[in-house]
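Novice: have a look at this prediction, sequence included:
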Amino acid sequence: MRFDSAMDQQRHTQKQIDNCNRHSFPEISTHLAIEVHGAQVYSHKVFEEFQEEAKCSIGTCKSRGFTECGSLEVTTVRDANRDRNYEVTYCPDTLKATCSCRMLERKGIISRHVIWIYSSNGVKIIPEQCIVKRWCKDARLSKMFDCNGEATRTLI
């Protein structure tokens, strides 16, 4: 009985969070178009972390050097908050960017260094390959399949 009560409470809390994610829009704090896209894609909790990175990208990141290696652009980005340089590799054709801080691999959101590179290159949306599905607003909307590979129902 206690287990059922705890599960009911957990479901209720999750439904409240889902409702908030679907029917409200977080406040935008920068002029970056990529921040608006992040608010549309990410859940509110993850968007707060992304927004903090976007704010820091404006005030703390500066270019320290730039080289081209074929179709790749390698930029050294100076982060004044951390007093370090980071290497950001960017491919304008595919919009793929990787940073030596490895934040996308560690946390699942792009770093301030990558946001700075995207905004300085006029990228207005977060590329699909940089969006981790579990942090999205619609993460729980996925189909379940039986052992034959046929869709049985949708999780909500």
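Specialist: Good, I have the coordinates.
Novice: C-alpha only now, for contacts and for neighbours.
Specialist: Will do.
Novice: go ahead and confirm Val36 touches Ser29.
Specialist: No. In this structure, Val36 is not within contact of Ser29 by Cα atoms under 8 Å, at 9.4 Å.
Novice: and the two? which has more neighbours close in?
Specialist: Comparing Val36 with Ser29 by other Cα atoms under 10 Å, the one with more neighbours is Val36, at 21 against 12.
Novice: which element is the more buried one on?
Specialist: helix 33-41 (DSSP states H and E).
Novice: beyond that helix, next helix or strand please.
Specialist: Taking DSSP H and E, what comes next after helix 33-41 is helix 44-60.
Novice: flag every buried residue along that following helix.
Specialist: For helix 44-60, the neighbour count (16 or more other Cα atoms under 10 Å) marks 44, 46-48, 50-51, 53-58, 60 as buried.
Novice: ok, and here's another one to check against it:
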Amino acid sequence: MCFDTAIDGQRYTQRRLEFESNTIAPSMPKNVPIERHASKLYTHTLLLEVQKEIYRGMTFCYIASKNPELDGVKIYTIVHTNRQYKDINEFEVSFDTRDRSVSFSCMGYTRLGYLCRHAFCVYRYNQVDEIPVQYQPGRWKRDILPRRVFSMSNTYSADTDAESVFRNEIFDLVIEYTSILIV
């Protein structure tokens, strides 16, 4: 019984967060194109973190130097400042113009799982308006779980008789198409 209660709590939390991601319109204080793309891509919770990084990349980072392009790769030195705009750290960011990939010395993507402010600073400079596919990990995306996870037969004890299975499948389809119409 304790296991069932714990699983029900996790399912409830997952459904609530899924609902928030699908229905709550995020605020876009800067309304930057890459921010709009992130709002369509990421869950509501992660979007708030990505928005902070975009803002910090616009406000507290600047390109101090740029090396000449070599084989489609541009190397930038990004300076990170504090709130008083005093330089704190320098990071090196490599930007590949062919596939819009970045590699950076701060290791932010490896540590956090989403792009850091230094990457957004370089993307803004190079006018990249969308987050590249290689930086869209499945665990942060909207609708990563299949709709079957939230189906009636998975939510409640499964009735195996034909009428109950048919009714649950119809109800699942109604919920799925209603959610598509709302969004």
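Specialist: Received the coordinates, thanks. Small disclaimer: the values here were computed from a predicted structure and weren't measured.
Novice: sorry, back to before: okay if I get the buried residues of helix 44-60 of the first structure as CSV plus distance to Ile17 of the first structure?
Specialist: Formatted as CSV, the buried residues of helix 44-60 of the first structure follow (distance: Cα to Cα, whole Å):
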residue, distance to Ile17 of the first structure
His44, 9
Val46, 12
Phe47, 14
Glu48, 14
Phe50, 18
Gln51, 19
Glu53, 23
Ala54, 23
Lys55, 25
Cys56, 27
Ser57, 28
Ile58, 30
Thr60, 32
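Novice: and which of these is nearest Val132 of the first structure?
Specialist: Val46 (10.7 Å; Cα to Cα).
Novice: so who does that closest one touch?
Specialist: Trp135 (Cα atoms under 8 Å, 6 or more residues apart in numbering).
Novice: and the one 5 residues further on, by the same measure?
Specialist: By Cα under 8 Å, 6+ apart, the residues touching Gln51 of the first structure are Ser29, Glu35.
Novice: residues contacting the residue nearest the centre of the first structure?
Specialist: For the first structure, the residue lying nearest the average C-alpha position, counting by Cα atoms, centre = their mean, turns out to be Ile109 (3.7 Å). Residues in contact with Ile109 of the first structure (Cα under 8 Å, 6+ apart) are Phe50, Met103, Cys130, Ile131, Val132.
Novice: just Phe25 of the first structure next, same as before
Specialist: Phe25 of the first structure is in contact with Ala39, Gln40, counting by Cα under 8 Å, 6+ apart.
Novice: before we move on, back to that, filter the contacts of Ile109 of the first structure down to the ones in helices?
Specialist: Mapping those onto helices (DSSP state H) picks out Phe50, Met103.
Novice: residues in contact with stretch 144-156 of the second structure: which ones?
Specialist: With Cα under 8 Å, 6+ apart as the test, stretch 144-156 of the second structure has contacts from Arg15, Gly138, Asp159, Val165, Asn168, Glu169, Phe171, Asp172, Glu176.
Novice: Leu95 of the first structure versus Lys62 of the first structure, what's the distance?
Specialist: To Leu95 of the first structure, Lys62 of the first structure is 20 Å away according to Cα to Cα, to the nearest Å.
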